[in-house]
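K.L.:
give me the fold of what follows.
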Amino acid sequence: MDPQELDRTAARAGIKLKYTDAWGQEKTLGAETKQQLLAAMAGLAKDKDRNGPLPPVWVLRGTDSPRLTLTKAVNGHWTLIEEAGRRHQGQVKGSALTLPSGLPDGYHQLVLIQEGQQWECQLIRAPGRCYEPPEVAAGGKLWGCCIQLYTLRSERNWGIGDFGDLALLIEGTGKHQGAFVGLNPIHALYPALPQWASPYSPSSRHWLNVIYIDVGAVDDFVQSQQAQRWWSMPETKSRLAELRQSALVDYPGVMAFKLTALNHAWNQFRQRTDDCSRVAAFRAFVQAGGEKLRLQALFDALHEYLNDRQEETLERWQQWPSAYQDPDGEAVNDFCRRYPERIAFYQWLQWLASRQFDACFRLSRRLDMPIGIYRDLAVGVGEGGVETWSDRELYCLTASVGAPPDRLGPQGQNWGLPPQDPNVLIKRAYGPFIDMLRANMRHCGALRIDHVMSLLRLWWIPGHRDAGQGAYVEYPLQDLLGVLALESQRQRCMVIGEDLGTVPPEITGQLQEAGIYSYKVLFFERDKDGGFHTPDSYLLQAMATLTTHDLATLRGFWLSEDLKLGQRLGLYPSEEIFPSLLNDRRQDIQALLDQLIRSRCLDADAGTRADELDWSPELNLALHRYIALSRSTLLGLQPEDWLEMSQPVNVPGTTDEYPNWRRKLSRKIEEIFADEQVAKLLTAVNHCRQQAAANARKR
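P.N.:
Predicted structure coming up:
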């Protein structure tokens, strides 16, 4: 392919031929990168049929005109079938087609016919903005707690936070006038490989992580004599105590323990008769889940089967015997015939998880929490999970997603997540995106989209090349925003976009116009001179937070524990970096202290020099008051900061060096909400949120 044709083909595929890096320099892609990315797209960009007058999908947003421009002239007639079944017809002559006005929001089917030829298009009519709860639309200032579910301790869990603990956290937060409980991604991971615990590299984003099932609340576990005999054994009690008391989540231990119990419960469930309401509910769940649920359960059962028969752990499906790598192959079909009960078991686990999670959301509604549960949608899936195993066309397995080099990461980042081909998304009328949104907007009042820039573009890294040798691939932003708004309104689920880092200016305003809430972290809300923003200068349409799972806790930040940890872990490439980081941190802490005093969140009598001010509950309270006074509509707080913990959840850039995604909270839920200091802090947060709302009404 000659250079000009290569450029045209790459551009049609969505590959950006040039981009501006973090230092303001324009970069031009090399031929090799273009070729490798086109190859990763399985040739679709080259072979795409563009001869018809209609695209596979057409999205109209808000007040968009119903006049459509065709890709070529047509002399024939059209039929439009609304989602509800109403039909419209008309003639078309030329390259423009005017549809009826007043077309309702929804998914409609457009058909063009000319001399025996027929073309079809999914026509999506979408609202202009995403859903906002009445309390938000009325100008309320809401707060909630954001938790990594697995970190929760309680008197009753089995060594990991579960949906029973989530119910306790919802009750405690609701009683303190909190509007929501925010969760880490709770997507399906890998039951046969529980040590793969990162919630941001899931097997599937359509189903739930079954390790969060509250086994003690499963009726068939309680009613099973076999299960109760196991439960009463001294070795069972001893193992449970070990799992509960551990400061870190023992994922393999917890999963093995829970699966033992759930297998007993499954044997009890199988004895239920066909006229049992629970059996009917399970069958309805399986039918509604359809092929996606069957594939999820099949993958988990097959992964378990293969690992039980191998000396070495088979982590990714790419390591399985070749006969099992094809989900439609004879070996997999034979497995389905031989082990239908094991597949049904994993479907049953998803049913249990879904029922328990739904019960948590219904509890939040009974407590009149305006949002209730706020979920987190990971930016992608792991390369070795069920989604990539079952859909090779959608996922580009010879590329991965990451970030280009910037000042914080001079080498760039490779997240090891295979990207979805935007051309396939268009070809399928955004069906995969729609299904994913529906799966994640279910049972919650808000959805946070991790790395919301993925609606506009993703940094693709071809093959095994360095992260800096990638390119931006564009996604159909306007169409995706329209679909997001439509599903948000239908599911009554507001949307928050994680927009940290370098944000292209062309997307910022469009996200705000679409009703997507921004994400503002205290540490990054700085003026040009290095000072911290005043509370009333925070963005209104946003969720403000003190910190996140990838950053230091408040106490850790103030005491520079995160920097000291980085030094101990050997994360700094030279000896000079650590002293420089400490010096910068001292300046940051002083700037933050200055702002606390100016904002009247801390009395100057406490001290005006950060290097002479020890960490204390009073300082912690001042920081919470400061962020609670922010102008932002939403506020998310971490229980780690209520408890003044120092160690972070996750240290980016590490794997085995630090126990990422394993550190638990320092205290049990029952103790947290009984603590006078926590109660005092949450009372102050409520007062400041009310004050922020009053200040907004005065403007």
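
K.L.:
from now on I want contacts and neighbour counts done on CA atoms only, so please keep to that.
P.N.:
Fine.

K.L.:
what is the longest helix along the chain packed up against?
P.N.:
The longest helix of the chain (DSSP state H) is helix 277-308. Helices and strands touching helix 277-308, by 3 or more C-alpha pairs under 8 Å, 6 or more residues apart in numbering; DSSP states H and E, are strand 204-208, helix 340-366, helix 386-390.

K.L.:
now that helix against helix 340-366, angle please.
P.N.:
With axes from the mean of the first three to the mean of the last three C-alpha atoms, to 10 degrees applied, the angle from helix 277-308 to helix 340-366 works out at 120 degrees.

K.L.:
got the angle between helix 277-308 and strand 204-208?
P.N.:
130 degrees.

K.L.:
to compare with the earlier structure, here is another sequence to fold:
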Amino acid sequence: MAVADHATDAAQARDADWVDYSTVTALKMTALRMAWKGFAQRDDEQMTAFRQFVADQGDSLFWQAAFDALHAQQVKEDEMRWGWPAWPEMYQNVDSPEVRQFCEEHRDDVDFYLWLQWLAYSQFAACWEISQGYEMPIGLYRDLAVGVAEGGAETWCDRELYCLKASVGAPPDILGPLGQNWGLPPMDPHIITARAYEPFIELLRANMQNCGALRIDHVMSMLRLWWIPYGETADQGAYVHYPVDDLLSILALESKRHRCMVIGEDLGTVPVEIVGKLRSSGVYSYKVLYFENDHEKTFRAPKAYPEQSMAVAATHDLPTLRGYWESGDLTLGKTLGLYPDEVVLRGLYQDRELAKQGLLDALHKYGCLPKRAGHKASLMSMTPTLNRGLQRYIADSNSALLGLQPEDWLDMAEPVNIPGTSYQYKNWRRKLSATLETMFADDGVNKLLKDLDRRRRAAAKKK
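P.N.:
The predicted structure is shown next:
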């Protein structure tokens, strides 16, 4: 492909309304393959660092790279061979002679994927060093997923550790009346214990490198996980328990060793028994503005937020501020068939209207809106003043940490992810409505951030 063709494809990908992962991946891999050819000929400090990285990471890294190389070849031959269960049988076992032969015959491909891992690690470490140079108290904030891909390298290499006849998810609740099936095989708690928790320890150590905070997705998984039998719907699942006290003790130890704070995503169905355990272990809680209200829709006062928490308006699984206020998530959910019937949907709309009024009352009560702003939620549309007021509310909170989303600075309506969906919605493909350079050059965005920073500092002084 000519350079001009690459440039055209890149321009089209940038101009597209949604992220085109296939095109972007093809462009990046072409460029990286060219760069690898040059790097492979080097004999300098960079090559020495690469080789040392490969040696330090051992078998775990090697078999990840071997998987990537084999997967790339299989998908090239047949795009339906997505994940090792769809490969020819001779490649489905990591210990097979055919897999060993492939690694020998395609050593350059395996090395290429080892190099990609080193590049990612090195660039992430460089970002961490820069953040520390600026004396950022947290710097980088990493995310630990709740599970692994069913057909990925982890299950290919360690079939015993994962229960491939089940998938984790969530039972039916107000956010997902049909329940959620995440399509991720759970770790077997008996195997974790039998191995003296080594898989869990290695997971934490890998993810606590080069960062000041680690977010653990669905932190309740340390107590229990909703297991769904293969082929069944989410409402047919059941809870399977894990050795929570041991896991939290290990988490606290690794957090101390790595000087890495832990934030637990504790939303959804949260059993009472784990709340105190997380708090005493030093895990920071998530406090989402939308959920901080009682049955009468009276919202928690900013000063009543627990200090050991991170206050956020929303998350990647929830509607943006505009989406919430306009009930766009409910309208979209109806279109996608996420609700069992009209009765449930009607109840959600009514609940949202009550919540909006309670939230608007709280914004006025705690001085987050000018007095001239409207007092009746049903007559009030989303405006820059209301958007700012909602973000002021969490900025004024007693929470030690504050999380803000660029899509709310940009007043976007579309969600980036809808839990429980796959083909129904273009999850993780929605772009920001402005580039980072444009966003941070915007007077409105900068004015908003200065206002929130000022209020945040004032709130801290009052503690």
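
K.L.:
how alike are these chains, TM-score-wise?
P.N.:
Between these two chains, after superposing, the TM-score reads 0.97 (TM-score structural alignment, normalised by the length of the second structure); 463 aligned residues with a C-alpha RMSD of 1.5 Å.

K.L.:
mind putting the helices and strands packed on helix 277-308 of the first structure into CSV with mean neighbour count?
P.N.:
Output for these, formatted as CSV (neighbours: other C-alpha atoms under 10 Å):
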stretch, mean neighbour count
strand 204-208, 23
helix 340-366, 20
helix 386-390, 22
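
K.L.:
can I get the ones you listed in JSON lines with distance to H443 of the first structure?
P.N.:
Shown next, in JSON lines, are these (distance: least, C-alpha to C-alpha, whole Å):
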{"stretch": "strand 204-208", "distance to H443 of the first structure": "12"}
{"stretch": "helix 340-366", "distance to H443 of the first structure": "5"}
{"stretch": "helix 386-390", "distance to H443 of the first structure": "22"}
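
K.L.:
of these, which is nearest Y324 of the first structure?
P.N.:
In terms of C-alpha to C-alpha, the element of these nearest to Y324 of the first structure is helix 386-390, at 10.0 Å.

K.L.:
residue range for that closest one in the second structure?
P.N.:
Counting by TM-score structural alignment, helix 386-390 of the first structure pairs with residues 153-157 of the second structure.

K.L.:
and what of stretch 256-268 of the first structure?
P.N.:
Using TM-score structural alignment, stretch 256-268 of the first structure pairs with 26-38 in the second structure.

K.L.:
average gap between the matching stretch and the first structure?
P.N.:
When the first structure is overlaid, stretch 26-38 of the second structure sits 0.6 Å from its aligned residues on average, using mean C-alpha distance after the TM-score superposition for the first structure.

K.L.:
secondary structure class for the counterpart of Q424 of the second structure in the first structure?
P.N.:
By TM-score structural alignment, Q424 of the second structure lines up with E657 in the first structure. Three-state assignment for E657 of the first structure (DSSP: H, G, I helix; E, B strand; the rest coil): coil.

K.L.:
correct me, but E657 of the first structure touches L569?
P.N.:
Yes. Counting by C-alpha atoms under 8 Å, E657 of the first structure sits close enough to L569 to count as a contact (6.4 Å).

K.L.:
quick one: the helices in the stretch 401-550 of the first structure?
P.N.:
Assigned by DSSP state H, counting those that start in this stretch, the stretch 401-550 of the first structure shows helices spanning 422-427, 431-441, 477-491, 505-513.

K.L.:
with the second structure overlaid, report how far the second one is off on average.
P.N.:
The one in question is helix 431-441 of the first structure. With mean C-alpha distance after the TM-score superposition for the first structure, helix 431-441 of the first structure averages 0.7 Å from its match.

K.L.:
using the centroid of the second structure, identify the residue furthest from it.
P.N.:
R372 (38.6 Å; C-alpha atoms, centre = their mean).

K.L.:
counterpart of that one over in the first structure?
P.N.:
By TM-score structural alignment, R372 of the second structure lines up with D605.

K.L.:
shouldn't that match be within a helix?
P.N.:
Yes. Counting by three-state DSSP, D605 of the first structure is part of a helix.

K.L.:
ok, back up a step: residues touching the match of Q424 of the second structure, list them.
P.N.:
Neighbouring residues of E657 of the first structure by C-alpha atoms under 8 Å, 6 or more residues apart in numbering: L569.

K.L.:
now swap in M47 of the second structure and tell me
P.N.:
M47 of the second structure makes contact with 39-40, according to C-alpha under 8 Å, 6+ apart.

K.L.:
alignment lookup: it to the first structure.
P.N.:
When the first structure is aligned by TM-score structural alignment, M47 of the second structure is paired with V279.

K.L.:
now its match: how far from W207 of the first structure?
P.N.:
Relative to W207 of the first structure, V279 of the first structure is positioned 20 Å away (C-alpha to C-alpha, to the nearest Å).

K.L.:
how about L522 of the first structure?
P.N.:
Using C-alpha to C-alpha, L522 of the first structure is found at 32 Å from W207 of the first structure.

K.L.:
swap in R338 of the first structure?
P.N.:
Counting by C-alpha to C-alpha - R338 of the first structure and W207 of the first structure are separated by 24 Å.

K.L.:
any chance you could map the strands in the second structure?
P.N.:
All strands of the second structure, identified by DSSP state E, fall at 141-144, 166-170, 180-184, 213-216, 224-229, 238-241, 261-264, 285-288, 309-312, 401-403.

K.L.:
of those, flag the one that's most buried.
P.N.:
The highest average neighbour count among the strands of the second structure, using mean count of other C-alpha atoms under 10 Å, belongs to strand 166-170 at a mean of 25.

K.L.:
mean shift between it and the first structure?
P.N.:
Relative to the first structure, strand 166-170 of the second structure is 1.7 Å off (mean C-alpha distance after the TM-score superposition for the first structure).

K.L.:
in the first structure, what range does that strand match?
P.N.:
Using TM-score structural alignment, strand 166-170 of the second structure pairs with 399-403 in the first structure.

K.L.:
what about that stretch, distance to the chain center?
P.N.:
With C-alpha atoms, centre = their mean, to the nearest Å as the basis, stretch 399-403 of the first structure stands 17 Å off its chain's centre.
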